[in-house]
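Visitor: How does the following fold in three dimensions:
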Amino acid sequence: MMWVTTSTTTKTLLFNKFNFHFSKYKQKHFTLQLRLMSNAKTARVSDSSSPSHASLKRVGTHNGSFHCDEALGCFMIRLTRNFFNAQIVRTRDPQVLEGLDAVLDVGGVYDPSRDRYDHHQKGFEEVFGHGFSTKLSSAGLVYKHFGKEIIANELKVDEEHQNVHYIYLAVYRSFMEAIDAVDNGINQYDTDQPPKYVNNTHLSSRVGRFNLDWTDPDQSSEKENEAFHRAMALAGSEFLDSVRFHVNSWLPAKSIVMETIAARQTVDPSGEILVLKRFCPVS
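Guide: This is a model prediction of the structure:
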């Protein structure tokens, strides 16, 4: 019988080599698991020639080049009770659009009673209200009519809860209004001076880069719909990040500030001195 002995150095090398390959194996399979999980959550996005899914509501938007507003609008409306996980149908065919359960950013009609949310038609001047004057995009229209429901679901409270209203306004001010303004070509500042630099890093620009490049040999509707889904995912994730920031950070800070204001007379009779009992951001 022959015995094979190895030095400590050799054992270490073999052990490290095993760990390296095992780590690569785990990484490969973990990445595959993530991809499968991601695919399982993929929205059904189709063109007008795709078969319908009778058990699902169908939400329409236009095909071709897309912008942040319809990508975000489609994401948000699929979070609601009536349109949860709805199929997205991308077409400009009026007959197809007429038969859909909701239509965003196409069709030339704004009629919430019929779930029609376009903003391109002549005479459209709808704004969010509550002191905001920026004309709405399709995303702003969806948020105006469904935002409280989405926020209430995140807070797990009734839509009429006061905190829902607070966050509804705060998310519009800090996130949604910019989407509306960019889509409608509204400048951030009242000035005729040219900008000192170009900013293509904001959400609307990043969503726009998902559009198929003219050099891509595959310009099929399937490839375009895949790109639109990625745009929905990006816009939607940032929207949810904003909502959850306001739920988990902004709202508790607001509560501390409101309690401090309510107790200001106990600090000084003038009521002009506020004492925060703990640190919190104030905005």
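Visitor: From now on I want contacts and neighbour counts done on CA atoms only, so please keep to that.
Guide: OK.
Visitor: which element follows the helix or strand containing Ile179 toward the C-terminus?
Guide: Here Ile179 is covered by helix 177-183, with elements defined by DSSP states H and E. Stepping forward along the backbone from helix 177-183, the first helix or strand reached (DSSP H and E) is helix 203-208.
Visitor: about what we covered before: so which elements touch the helix holding Ile179?
Guide: helix 68-77, strand 132-135, helix 138-155 (3 or more Cα pairs under 8 Å, 6 or more residues apart in numbering; DSSP states H and E).
Visitor: which of these is buried the deepest?
Guide: helix 68-77 (a mean of 27; mean count of other Cα atoms under 10 Å).
Visitor: So what touches it?
Guide: 59, 61, 83-84, 88, 104-105, 137-140, 142-143, 146, 150, 179-180, 183, 203-204, 207-208, 228-229, 231-233, 235-236, 239 (Cα atoms under 8 Å, 6 or more residues apart in numbering).
Visitor: 7 Å - rerun?
Guide: Residues from elsewhere that reach helix 68-77 (Cα atoms under 7 Å, 6 or more residues apart in numbering): 83, 104-105, 137-139, 142, 179, 183, 204, 207-208, 228, 231-232, 235-236.
Visitor: what's the distance between Tyr168 and Met76?
Guide: 14 Å (Cα to Cα, to the nearest Å).
Visitor: what's the closest of the helices and strands packed on helix 177-183 to Arg264?
Guide: Of all the helices and strands packed on helix 177-183, it is helix 138-155 that lies closest to Arg264, at 29.0 Å by Cα to Cα.
Visitor: In terms of secondary structure, what does that closest one contact?
Guide: Where contact means 3 or more Cα pairs under 7 Å, 6 or more residues apart in numbering; DSSP states H and E, helix 138-155 is packed against helix 68-77, helix 162-171.
Visitor: Next, format those helices as JSON lines and append distance to Ser46.
Guide: Output for these, formatted as JSON lines (distance: least, Cα to Cα, whole Å):
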{"stretch": "helix 68-77", "distance to Ser46": "13"}
{"stretch": "helix 162-171", "distance to Ser46": "30"}
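Visitor: right, and those helices - which one's nearest Glu224?
Guide: helix 68-77 (12.6 Å).
Visitor: what's the burial count for Thr31?
Guide: 12 (other Cα atoms under 10 Å).
Visitor: just Ser23 next, same as before
Guide: Ser23 has 12 neighbours, counted by other Cα under 10 Å.
Visitor: I'd like to know how far Ser46 sits from Phe75.
Guide: Ser46 is 15 Å from Phe75, by Cα to Cα.
Visitor: Proceed likewise with the subsequent sequence, for comparison:
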Amino acid sequence: MYLFKRRNDLRHHLEQAKLKGQTIGFVPTMGALHDGHLSLVAAAKEKCDIVVCSIFVNPTQFNDPKDFEKYPITIEQDIVKLTDAGTDVLFLPSVAEMYPEGLASGKHYDFGNLEKVLEGEFRAGHFQGVGRVVHKLLDIVMPHQLFMGQKDFQQCLIIKELIHLLALPVQLVVCPTRREADGLAMSSRNVRLNAAHRQQATDIFKVLTAIRDQFGKVPNSTLSKEAMTQLKKDGFEPEYVEIITLRNGQVTREDAPSADKTVAVVLAAWLGGVRLIDNMILQGQL
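Guide: Here you go, the predicted model:
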């Protein structure tokens, strides 16, 4: 596996590959890798000739400085995992390399209501930071395909909109959420849960499954309210549980959505000082 820390060196390496007619698959991450990330690498290996993975904890997408400080850093273990997974290239830039212009300035992206609801409501500025760093990374790597996980549902919608807004020549491939045997969605933040909270966290999957089983039989708003109540009863501090319908790339809340639209339940909840997010598609596909 090749490791690059400077954008120009990476660009030159990938340009040589493209001259040979090789296709590039890209998996952007913030490190603290788990099997969910590695499943994206595996998907990229199936579809592309060269797999590029990046590890960069992006400061501009953290609305809470304490959350940024607590984000787990496991570079040495990550390199071993990526090597064993057959990753071809790792991009490991510094903040100065990614933001030579500084963190304060930057392009504004018009994501519409997509960045103001759900995660956007509770994490002001988060998706502008996500859009900014992904735009930079795509400009550097210039991949044919971009691989992301469904667990970050709204982020996938944001990146899909980013690609549309900028007419970027890349295909977004959204891969299914990888889960532990007990249903908990794999996440880098899970390592911050103590043993009791780790076991308790599986209640999130139970809530999602209950909504899936009742979807179409009970009004969506009722299902959301009941799920919020259940999470509170189980000891969580839920921020939202919403059943959403996707219309033209934007999010709407409808009790009786059209049969031809994608519908999903998305949620965010705190447990033991750790913020957990998850989702489940109820109808259609992302």
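Visitor: Report the TM-score for the pair.
Guide: After superposition, the two chains reach a TM-score (TM-score structural alignment, normalised by the length of the first structure) of 0.23; 116 aligned residues with a Cα RMSD of 6.3 Å.
Visitor: Contacts for the helix or strand where Met228 of the second structure lies, please.
Guide: If you go by DSSP H and E, Met228 of the second structure is part of helix 220-233. Here helix 220-233 of the second structure makes contact (Cα under 7 Å, 6+ apart) with Val207, Ile211, Pro238, Val241, Glu242, Ile243, Asp255.
Visitor: which of the residues in it are buried?
Guide: Buried positions in helix 220-233 of the second structure, judged by neighbour count with 16 or more other Cα atoms under 10 Å: Asn220, Ser221, Leu223, Ser224, Ala227, Met228, Gln230, Leu231.
Visitor: Check the gap between the third one and Leu14 of the second structure for me.
Guide: This points to Leu223 of the second structure. 48 Å.
Visitor: And the first one, by the same measure?
Guide: In this structure, Asn220 of the second structure lies at 47 Å from Leu14 of the second structure, with Cα to Cα as the measure.
Visitor: What of the second one?
Guide: For Ser221 of the second structure, the distance to Leu14 of the second structure under the criterion Cα to Cα works out to 49 Å.
Visitor: same deal with the fifth one?
Guide: Separation of Ala227 of the second structure from Leu14 of the second structure (Cα to Cα) stands at 47 Å.
Visitor: again, but for the fourth one
Guide: Ser224 of the second structure sits 46 Å away from Leu14 of the second structure, going by Cα to Cα.
Visitor: helix/strand/coil for Ser46 of the first structure?
Guide: strand (DSSP: H, G, I helix; E, B strand; the rest coil).
Visitor: can you pull the contacts of it?
Guide: Ile88, Val89, Arg90, Asn225.
Visitor: now Met280 of the second structure
Guide: Contacts for Met280 of the second structure (Cα under 7 Å, 6+ apart) come out as Leu208, Ala264, Val265, Val266.
Visitor: Which of the three states applies to it?
Guide: strand.
Visitor: coming back round to it: make TSV from the helices and strands packed on helix 177-183 of the first structure and add distance to Tyr117 of the first structure to it.
Guide: Formatted as TSV, those follow (distance: least, Cα to Cα, whole Å):
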stretch	distance to Tyr117 of the first structure
helix 68-77	9
strand 132-135	13
helix 138-155	6
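Visitor: could you pull out the strands for the second structure?
Guide: 2-4, 24-29, 50-55, 89-91, 145-149, 171-175, 237-247, 250-252, 263-271, 274-283 (DSSP state E).
Visitor: how about those strands, which one is nearest Val134 of the second structure?
Guide: Closest among the strands of the second structure, using Cα to Cα: strand 24-29, at 8.0 Å.
Visitor: For Glu237 of the second structure, grab the count of nearby residues.
Guide: For Glu237 of the second structure, using other Cα under 10 Å, the count is 17.
Visitor: can you check Leu251 of the first structure too?
Guide: With other Cα under 10 Å as criterion, Leu251 of the first structure counts 18.
Visitor: Quick check: which element contains it?
Guide: helix 251-262.
Visitor: Which SSE is immediately downstream of that helix?
Guide: Criterion used, DSSP H and E; the element after helix 251-262 of the first structure is helix 264-267.
Visitor: in that following helix, what's buried?
Guide: Buried residues in helix 264-267 of the first structure (16+ other Cα under 10 Å): Arg264.
Visitor: Check stretch 122-138 of the second structure too.
Guide: Using 16+ other Cα under 10 Å as the test for burial, stretch 122-138 of the second structure gives 123-135, 137-138.
Visitor: same thing with stretch 264-272 of the second structure?
Guide: Ala264, Val265, Val266, Leu267, Ala268, Ala269, Trp270, Leu271.
Visitor: In TSV, list those residues along with distance to Pro28 of the second structure.
Guide: Listed next are those as TSV, based on distance: Cα to Cα, whole Å:
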residue	distance to Pro28 of the second structure
Ala264	24
Val265	25
Val266	22
Leu267	23
Ala268	22
Ala269	25
Trp270	25
Leu271	27
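Visitor: Lys47 of the second structure: which of those residues is nearest?
Guide: Closest to Lys47 of the second structure, out of all of those and judged by Cα to Cα, is Ala264, at 26.7 Å.
Visitor: Excluding covalently adjacent residues, which one is nearest to the closest one?
Guide: Leaving aside its chain neighbours, Ala264 of the second structure sits nearest to Ile281 (4.2 Å; criterion: Cα to Cα, 6 or more residues apart in numbering).
Visitor: and what of His165 of the first structure?
Guide: Lys148 (7.1 Å).
Visitor: my guess is the one you found meets Ile167, correct?
Guide: No. Assessed by Cα atoms under 7 Å, Lys148 of the first structure is found out of contact with Ile167, at 8.6 Å.
Visitor: count of residues packed around Ile50 of the second structure?
Guide: Neighbours around Ile50 of the second structure, by other Cα under 10 Å: 21.
Visitor: how close does it sit to Val41 of the second structure?
Guide: 10 Å.
Visitor: re the thing from before, out of the buried residues of stretch 264-272 of the second structure, the closest to Val251 of the second structure would be?
Guide: Ala264 (10.1 Å).
Visitor: was I right about the closest one contacting Asp278?
Guide: No. Counting by Cα under 7 Å, Ala264 of the second structure sits too far from Asp278 to count as a contact (10.6 Å).
Visitor: Please enumerate the helices of the stretch 1-150 of the second structure.
Guide: 7-19, 35-47, 65-70, 75-84, 95-98, 119-122, 126-141 (DSSP state H, counting those that start in this stretch).
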